[in-house]
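Enquirer: Kindly generate the corresponding structure for this input.
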Amino acid sequence: MKSATWSNCRAAIPKTGFCSSDSFMRYETTPSSAIGRGKLAIHDEARDKKIWGLAMPESPGIVHPMKSALRSKVGATAALALALAAALPGRSQDAQSTEPAPREQIPQARVPDGDGFKNDPGYLSEEVTFKAGAVTSKAYLALPKNKAQGPFAGVLISPEWWGHNDYVRMRADMLAKLGYAALAMDLYGDGQKAHDPQTAIKLDGGLKGNQKEMAARVLAHLKFLAARPEVDDNKIAAIGYGSGGDVCLQMARNGMRGLDGVVAFHPFFTVVPSQPPIRRATARVMVCDAREDPYVHLRKGKVEAFRKEMARVKTDLTMIDFPNAMQSFTVPGANRVGEKFRIPQAYNQEADTRAWGLLRGFLQDLWAPAGEAAESPPAARRQ
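Expert: Coordinates of the predicted model:
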């Protein structure tokens, strides 16, 4: 099977800025030990079992077994979660997340050594603490191993509604291996995590219910990353997963300065209108959407409204619709957690692989010099 590229996708996008992922060549699904352009390596199977408590799905395109039943009825636990969330200020019933809870046993975080960094193959990692709005952020910074090759382009990562867990750190590590300085944000403060939907709804609702405070926390993370000597403060982007994708979309809608690009994976489109309405959004935006997400595509009006608003302010928007993908399609272990809490979600290895390849192309294209093909991270091009 021939691999797709970011350029293939961009060329296939009509003027509306929408691109269905089945309208262009698909990424090859490769073993998790391989990595390369258009290919995704999360971890090897042994490490997957250690981290997530189960092996990766045996085949790509896996569909949650509850899918057909959920078309007519949402599980009792999910319904309870929706009802609880509806009671939160600033949160409507159709704005609820359905992301996977972290595994029941969470390994201890990395312990810094020496100058504050711990060496791992291909990257360095550091626990960082700083003030973010009204809370203290306990974030996680991952850098390319050879710091002398910097400064590096920076990427903020907004976590799912479960908070700052090992999944968001894993994504930071993956970006560092590609040559980026990645900061996994802690938007709840004090490293808080949720282990069940009710707690996640409370934490996420508290964050989204105060947009001014949320913006202050996000901005603090952006400023922290930009101030690092290893980071090129003129090259910063943000990505987010699920509810964290909504945070990133809100950053773009509000025209947050200092951001070149924003990528949201399976967001819920529960962003609130910017006040006052923005006249111009400078960040380039890409959305990797899940076609089978019942909470998004039963509310197509939200997706269309977002697309129209981005068109009104002339935003460079790319929306990619992934067929056979449900909420949390980028998260290994989503199936097990979905079954446990009766939440409609599922990991899709093929969609995850393709979405990661598109992210790589997006970031490379974002900072590529005029007329230069984006084939490597910024730091590598400067060698």
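Enquirer: hey, let's count contacts and neighbours off CA atoms from now on
Expert: Will do.
Enquirer: show me the contacts for the nearest residue to residue 250 once chain neighbours are set aside.
Expert: The shortest distance from residue 250 to any non-neighbouring residue, by C-alpha to C-alpha, 6 or more residues apart in numbering, is to residue 271 (5.6 Å). By C-alpha atoms under 8 Å, 6 or more residues apart in numbering, residue 271 lies in contact with 246, 247, 249, 250.
Enquirer: So residue 271 versus residue 203, what's the distance?
Expert: Note on residue 271: its distance to residue 203, by C-alpha to C-alpha, to the nearest Å, is 16 Å.
Enquirer: Off-centre distance for stretch 175-190?
Expert: Chain-centre distance of stretch 175-190: 11 Å, with C-alpha atoms, centre = their mean, to the nearest Å.
Enquirer: What is the end-to-end distance of it?
Expert: Using C-alpha to C-alpha, the end-to-end distance of stretch 175-190 comes to 24 Å.
Enquirer: can you pull the buried residues of it?
Expert: 175-189 (16 or more other C-alpha atoms under 10 Å).
Enquirer: likewise stretch 146-162?
Expert: 147, 150-162.
Enquirer: gap between residue 186 and residue 113?
Expert: Look at residue 186 and residue 113: by C-alpha to C-alpha, they are 21 Å apart.
Enquirer: Now show me the structure for the sequence below, then we'll compare the two:
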Amino acid sequence: MRTLLGFALAIAAAGPAAAGVQTKDVEYTYEGVTFKGQLAWDDATAGKRPGVLVVHEWWGLDDYAKMRAHELAKLGYVAFACDMYGVGKLAKHPEDAGKMATEVRNNVAVWQGRAKAALKVLADDEHVDASKLAAMGYCFGGSTALELAYSGADLKAVVTFHAALPTPTPEQAKAIKAKILVCHGADDKFIKQESIDKFKAALADAKVDLKFEAYPGAVHSFTVKGADAHMLPGMAYNAEADKKSWQAMQDLFAETLGGKK
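Expert: Below is the predicted model of the structure:
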């Protein structure tokens, strides 16, 4: 958690005039609800570049999602850490996080609609090549990235990290345009094998390009260094799985978006 605090302080201290990676808060609306996300880009890079939508965990848009967007900006992408709950909605207790995530998931049209509204913010940014877009997310955010793909969004790639894997309908699966990378903890007890099997079968039937990576010894939230602080059984950081999954994401983005490996 100290690492995330240090990141936030460093960004605040840097200010809008600092060289290198820049950040900007952006407010947008969907069906009367106001959201606030954060764009990140490297102003040392000239011209338009690929855009990556980053979707937060079930806690809401916190420093972790913003940190990942910052890392993507350093790799040469424009990243938008979006907000799926609304301005100021951030949970610290799992019960509150679960309620907020469930409220969104219970209405697929709203779930997808909010994700598409965020993708539009990214695509419309002056630094972005809107023909090269991807989405990625963590836990709830990974499921959201998949729902965005199910909506037929014009994405080149989708990457999930320790996400639930909602099964698309046959029509939704056929609407997927992106190559899909699932980064999964092989020992994640939160995601049932039945769900994994149904997800894989649905994508296979629609001939979707899917790569499923399961990391031995990794459990839920394996990419989040602060996961252990929540004291929830089955959630823990795994440095090796974190490193390997981030590299797998970079490889896919290099292939589909023309970015760095």
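Enquirer: can you tell me which of the buried residues of stretch 146-162 of the first structure are in strands?
Expert: Among those, DSSP state E puts 152, 153, 154, 155, 156, 157, 158 in strands.
Enquirer: Identify the residue nearest whatever residue of the second structure lines up with the fifth one in space, chain neighbours excluded?
Expert: Mapped onto the second structure by TM-score structural alignment, residue 156 of the first structure lines up with residue 53. In space, and not counting its chain neighbours, residue 53 of the second structure is closest to residue 135: 4.5 Å by C-alpha to C-alpha, 6+ apart.
Enquirer: For the alignment partner in the first structure of that neighbour, the count of nearby residues, please.
Expert: Aligned counterpart of residue 135 of the second structure in the first structure: residue 238 (TM-score structural alignment). For residue 238 of the first structure, the number of neighbouring residues by other C-alpha atoms under 10 Å comes to 26.
Enquirer: Now do the SS call for residue 238 of the first structure.
Expert: Classification of residue 238 of the first structure using DSSP: H, G, I helix; E, B strand; the rest coil returns strand.
Enquirer: residues touching it, list them.
Expert: Per C-alpha under 8 Å, 6+ apart, neighbours of residue 238 of the first structure: 155, 156, 157, 158, 248, 259, 261, 262, 263.
Enquirer: try it again with 7 Å
Expert: 155, 156, 157, 248, 261, 262, 263 (C-alpha atoms under 7 Å, 6 or more residues apart in numbering).
Enquirer: Now render those residues as a markdown table, adding distance to residue 50 of the first structure.
Expert: As requested, those are arranged in a markdown table below (distance: C-alpha to C-alpha, whole Å):
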| residue | distance to residue 50 of the first structure |
| --- | --- |
| 155 | 27 |
| 156 | 26 |
| 157 | 23 |
| 248 | 30 |
| 261 | 34 |
| 262 | 31 |
| 263 | 29 |
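Enquirer: Which stretches in the stretch 51-200 of the first structure count as helices?
Expert: Ranges of helices in the stretch 51-200 of the first structure, per DSSP state H, counting those that start in this stretch, are 67-70, 76-86, 166-177, 197-208.
Enquirer: Ok, which of those helices comes nearest residue 288 of the first structure?
Expert: Counting by C-alpha to C-alpha, residue 288 of the first structure lies closest to helix 166-177 out of these; the figure is 15.8 Å.
Enquirer: so where is the closest one in the second structure?
Expert: By TM-score structural alignment, helix 166-177 of the first structure lines up with residues 63-74 in the second structure.
Enquirer: got a list of contacts for the matching stretch?
Expert: Here stretch 63-74 of the second structure has contacts from 4, 8, 21, 38, 40-42, 54-56, 79-81, using C-alpha under 7 Å, 6+ apart.
Enquirer: taking the residues you listed as a set, which two sit the farthest apart in space?
Expert: Longest span within these, C-alpha to C-alpha: 42 and 56, 21.1 Å.
Enquirer: Need the counterpart of residue 215 of the second structure in the first structure.
Expert: So, by TM-score structural alignment, residue 215 of the second structure is matched to residue 322.
Enquirer: Just give the number of residues close to that match.
Expert: Counted with other C-alpha under 10 Å, the neighbours of residue 322 of the first structure add up to 24.
Enquirer: quick one: it and residue 292 touch, right?
Expert: No - when contacts are counted by C-alpha atoms under 7 Å, residue 322 of the first structure is not listed as touching residue 292 (8.3 Å).
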